[in-house]
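**Q** Any chance you can model this:
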Amino acid sequence: MTDAAGQERPSAEGGPSSTEGESYEGRRVVVAGLGVSGRAAARVLAERGAHVTIVDARDDDASREQAADLERRGVAVRLGDGDTLPAGTELVVTSPGWKPDVPLLAAAASAGIEIYGEVELAWRLRPAGAAPWLALTGTNGKTTCVRMLTQILVAAGHDAVAVGNVGTPIVEAVLEKHDVLAVELSSYQLHWSSTLRPLASAVLNVTPDHIDWHGSFEAYAADKGKIFAPGSVAVVNADDPVSAGLGPADAKAFTLGVPAPGQLGVVEELLVDRAFVDDPETSAAELAELRDVKPFAPHNVANALAAAALARAFGVPPEAVREGLRAFVPDPHRIAHVATVDGVDYVDDSKATNPHAAASSLAACRSAVWIAGGLLKGADVDDLVASCADRLRAVILIGRDRARIAEALARHAPDVPVVDVPDTDTGAMDRVVTHAAALAEDGDTVLLAPAGASFDMFTGYGARGDAFADAVRRLFPQASAQASARA
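**A** A predicted model of the protein is given here:
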């Protein structure tokens, strides 16, 4: 099989034949977790003749309603006890967030029972001729990149769908008829996988995150690296030492600099490909212009290049890359412009839930009043603060771990004004925005890029971003009216 440049590419089927279309008939399977992926896994396994029990520690109205639906499909459900391994279990399919040391998984491992996740289950269930996978992972940018990739594939005329850590549960998508799957994989999902072999795969970046789950940065990075497999096209970030170090010697790469042979990169105002062309030594393909990347920021250009690399590995022509990037609509809470008031931009990047993401967001600002804080998940913030100190007009701190950011600011940016907001009530964001507006000057950006997770104060990063945007609109109703008029 060849790509658009006439180069050989891996088989679309890929993967070890021993697991393709694996049978689960009669097997006693425990599914750990009643979340979206757990329910999807339980349904698919029951349809294939497995004896399925799904367990979850929750026992509320929503869980009981979900349990009733599964029981009608022949799945046994045990609520209120997620620790005890049912007798006779032959396989455990775990939801990705379950840590290896929780009692049920530890008991299964001790008993020699195989444990894997919904993504691994999906790979093993693929029928003959199933759609190939274009897979990606990274600390930041995964969802943006996979949606860019999907748009590029659609622009090339393919039936493509985004799955994995986003969109349709992958265990259902592999059984549908698609040309190709754009697969976003988290470190949790990769931890519980072992035989994946995508047609092409990419690691966007790797910086400390989820250390509390993995135990160390080295273990976290190693799980990210599991996305690469023999026979697949590997794509690494040449500007990220950890990503580059995880890939094989023959990996393709993307860079924000001028690309060398075997790389995609930037030449003046153009995104160009010197990897998937007939003669990488002497030629390049123009893919798009920088202005085609939305929202424009250096890390989003990197996302676009990674998406383009995976699409090109599948044989997508250059013009489809341009069309797909132009058609891409960013998800909410990712460098989303809320309002401009008296020369000050108010920007919601609530999805910046770790220091690396916040650093990328701050790098796009000339001068920022930074709203930061939340749950740091074991990550260090010293490098973040040191790297952005010269861009900070002021800092407003929120959330449980705000003191750690305050300490880093005292070390690396002692002259930057800091406002500590300890409040966690529903009106807290109004006070945050009021403080920020008082400190901001013409040309500044009031930037919500917290560097931490949101669950100490909100139900998710989306709720945090909505609270920020609503507070801006309440403080400046004229800006809201102007935005409505423009719409």
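**Q** from here on, contacts and neighbour counts on C-alpha atoms
**A** Will do.
**Q** Just the endpoints, please. Distance across stretch 87-98?
**A** Separation of the first and last residues of stretch 87-98 by CA to CA, to the nearest Å is 20 Å.
**Q** can you pull the buried residues of it?
**A** 89, 90, 91, 92, 93, 94, 95, 96, 97, 98 (16 or more other CA atoms under 10 Å).
**Q** The third one is in contact with residue 114, isn't it?
**A** Yes: with contact defined as CA atoms under 8 Å, residue 91 counts as touching residue 114 (5.3 Å).
**Q** Here is the second sequence; please produce its structure so I can put it next to the first one:
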Amino acid sequence: MTSAANPATGGRTGGDLAGRRVTVAGIGVSGVSAARALARLGAHVTVVDGSDGEPQRARAAELAADGAAARLGADATSTLPEGTELVVTSPGWRPDSPLFAAAEAAGAEVIGDVELAWRLRGPGAAPWLAVTGTNGKTSTVRMLAAMLDAAGLRTEAVGNIGTPLVDVVLADEAPGATPHDVLAVELSSYQLHYAPGVRAHSAAVLNLAPDHLDWHGSMAAYAAAKGRIFEGNEVACVYNVADPATEALVREADVVEGCRAVGFTLGAPAPGQLGVVEGLLVDRAFVADPRREARELAEVADLVPPAPHMVANALAAAALARAFGVAPAAVRDGLRAFRPEPHRIAHVADVGGVGFVDDSKATNPHATLASLTAYPSVVWIAGGLAKGADFDELLAASADRLRGVVLLGADRALIADALARHAPEVPVVELTRTDTGAMADAVREASGLARPGDTVLLAPACASWDMFANYGERGDLFAAAVRELAADRDDGPRAGRG
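**A** Below is the predicted model of the structure:
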């Protein structure tokens, strides 16, 4: 970790944008937000998107009212609109997109909507406490926002979740506005790739595991994108003691003089770390004498659920909150107020002595391993789009917990092959059905494999887009199937007694 002068001032560039020709890549939520803001700041805006369906046309019509043009369809993204000086991209656009090659040839800068938001910040704007990682970002950011709120600070969870950052920044800059004191910002690897100028007050990398390699091209490129979150940090770079790759990113970062490396661990913390001692979350970093002093922050029992990966997320959030000066009592109160988002290790029901848990948000092997290790005996429902992931490490670490496995989705054979190598004795049911009704079949098959005391766990280790609109729909269908199973089990005995 090297120290440098802080280039963190955003420097409002609204005036610089007036009259410039800007192309916005993508007409989704972040693209519409960026296009509308740019048009209102006086830029000549053209939005391009490869889709030309009814939703895209409706958004284009709305943007036209703000003075932004739109080009839709397959040909719209192959060439750069004439005269483009700046491209603002939505997060999911790949770096090798033809549009960006054309921008490079034309000498036009390519940035993301997060970078745009950063550049639109005025003097005295709310500092950012930023979080990234392969898994746990959303839970950690929402925990952090809850802690900041408990401390009486005006805050919001933003970035990769919630309100687009551009909208939040411009709302804070509006005449008569009551601006935020601090923002809890979730940043994905996609967003960080296109955000070279962002400089956080403090930031955390929760973990690093192979994910989105089809987009980034390599694990090294993926890690480098994540590591950008530490650049220019002012107070603390928070890393996971159990994941040396996150500490390596801290060591490589160029930060403000005096910025500290702060670790979090599920074990007893060393000086300069946060950790767990006898069921308590304790701080040995933000105390007067870290070598001799530890401050109690909360109890593990304050967390719902108190699964190990949720405890790790809580410690990371606490480290960022403490870096911003939040008192221990507010950390505790924030954790007590926090409830996970849907589809994150959510208990759906108990049916016949078997627990059914929805962790549809576990879209990669790393997230799924955290779920599997939370339960001693599991019937696992998995499969979908692998996104270039490998499942051997996951199965090697969790095979002894598997009672049975039900596989569905486009890349289920990859998981089946890994099971054959690492858990050949575990019964596996493969479903070939490819419509959304497959989830009800999966729940019934899993129920048949389970025994009282087991957990049927939907933690697919894959993306959902091959069969479902998103991981939310996948989880909703799982929960609906579980409720139907419970109703069937209740109906049977009643009918027999009649």
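**Q** Overlap in contacts, residue 91 and residue 114 of structure 1.
**A** By CA atoms under 8 Å, 6 or more residues apart in numbering, residue 91 of structure 1 and residue 114 have no common neighbours.
**Q** from the buried residues of stretch 87-98 of structure 1, which single one is nearest residue 433 of structure 1?
**A** Distance to residue 433 of structure 1 across the buried residues of stretch 87-98 of structure 1 (CA to CA) is lowest for residue 97, with 33.1 Å.
**Q** returning to what we had before: okay, the buried residues of stretch 87-98 of structure 1 in TSV with distance to residue 345 of structure 1 and secondary structure next?
**A** Shown next, in TSV, are the buried residues of stretch 87-98 of structure 1 (distance: CA to CA, whole Å; DSSP: H, G, I helix; E, B strand; the rest coil):
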residue	distance to residue 345 of structure 1	secondary structure
89	56	coil
90	56	coil
91	53	strand
92	49	strand
93	46	strand
94	43	strand
95	40	coil
96	37	coil
97	36	coil
98	40	coil
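**Q** Now distance to residue 288 of structure 1 too, for those, in JSON lines please.
**A** JSON lines is the format used below for these (distance: CA to CA, whole Å):
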{"residue": "89", "distance to residue 288 of structure 1": "52"}
{"residue": "90", "distance to residue 288 of structure 1": "51"}
{"residue": "91", "distance to residue 288 of structure 1": "47"}
{"residue": "92", "distance to residue 288 of structure 1": "45"}
{"residue": "93", "distance to residue 288 of structure 1": "42"}
{"residue": "94", "distance to residue 288 of structure 1": "41"}
{"residue": "95", "distance to residue 288 of structure 1": "38"}
{"residue": "96", "distance to residue 288 of structure 1": "36"}
{"residue": "97", "distance to residue 288 of structure 1": "37"}
{"residue": "98", "distance to residue 288 of structure 1": "41"}
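**Q** Relative to residue 424 of structure 1, which of those is nearest.
**A** Closest to residue 424 of structure 1, out of all of the buried residues of stretch 87-98 of structure 1 and judged by CA to CA, is residue 97, at 25.9 Å.
**Q** mind listing what the closest one touches?
**A** residue 188.
**Q** Would you mind finding the match for it in structure 2?
**A** Aligned by TM-score structural alignment, residue 97 of structure 1 pairs with residue 92 of structure 2.
**Q** now do residue 52 of structure 1
**A** With TM-score structural alignment as the criterion, residue 52 of structure 1 matches residue 45.
**Q** Distance from the helix or strand that contains that match to the middle of the chain?
**A** Assigned by DSSP states H and E, residue 45 of structure 2 belongs to strand 44-49. Put simply, strand 44-49 of structure 2 sits 27 Å off its chain's centre (CA atoms, centre = their mean, to the nearest Å).
**Q** how far apart are that strand and its match in structure 1?
**A** Compared with structure 1 after the fit, strand 44-49 of structure 2 shows a mean deviation of 0.8 Å (mean CA distance after the TM-score superposition for structure 1).
**Q** Against which helices or strands is the helix or strand following that strand packed?
**A** Moving toward the C-terminus from strand 44-49 of structure 2, the next helix or strand (DSSP H and E) is helix 54-65. In this structure, helix 54-65 of structure 2 packs against helix 29-40, strand 69-72, with contacts taken as 3 or more CA pairs under 8 Å, 6 or more residues apart in numbering; DSSP states H and E.
**Q** so where is the last one in structure 1?
**A** When structure 1 is aligned by TM-score structural alignment, the counterpart of strand 69-72 of structure 2 is residues 76-79.
**Q** what's in contact with the matching stretch?
**A** By CA under 8 Å, 6+ apart, stretch 76-79 of structure 1 touches 52-59, 63-64, 67, 70-71.
**Q** Now with 10 Å, please.
**A** Identification of contacts with stretch 76-79 of structure 1 by CA atoms under 10 Å, 6 or more residues apart in numbering yields 30-31, 33-34, 42, 46, 51-60, 63-64, 66-68, 70-71, 86.
**Q** What of stretch 10-19 of structure 2?
**A** Here stretch 10-19 of structure 2 has contacts from 37-45, 86, 115-125, 173, 197-199, using CA under 10 Å, 6+ apart.
**Q** Buried ones only from those, please, as a ChimeraX command.
**A** Selection of buried members from these for ChimeraX, criterion 16+ other CA under 10 Å:
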select :37,38,39,40,41,42,43,44,45,86,115,116,117,118,119,120,121,122,125,173,197,198,199
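**Q** Helix or strand for residue 135 of structure 1, just tell me which one.
**A** Going by DSSP H and E, residue 135 of structure 1 is in strand 133-137.
**Q** Tell me, how many residues neighbour residue 270 of structure 2?
**A** 17 (other CA atoms under 10 Å).
**Q** give the contact list for it.
**A** 263, 264, 283, 284, 285, 290, 291, 294.
**Q** circling back: just the buried residues of stretch 87-98 of structure 1 now: which is nearest residue 229 of structure 1?
**A** Using CA to CA, the buried residues of stretch 87-98 of structure 1 come closest to residue 229 of structure 1 at residue 96, 20.3 Å.
**Q** Is it correct that the closest one is in contact with residue 190?
**A** Yes: taking contacts as CA atoms under 10 Å, residue 96 of structure 1 lies within contact range of residue 190: 8.6 Å.
**Q** tell me, what's touching the two both at once?
**A** 116, 117, 119.
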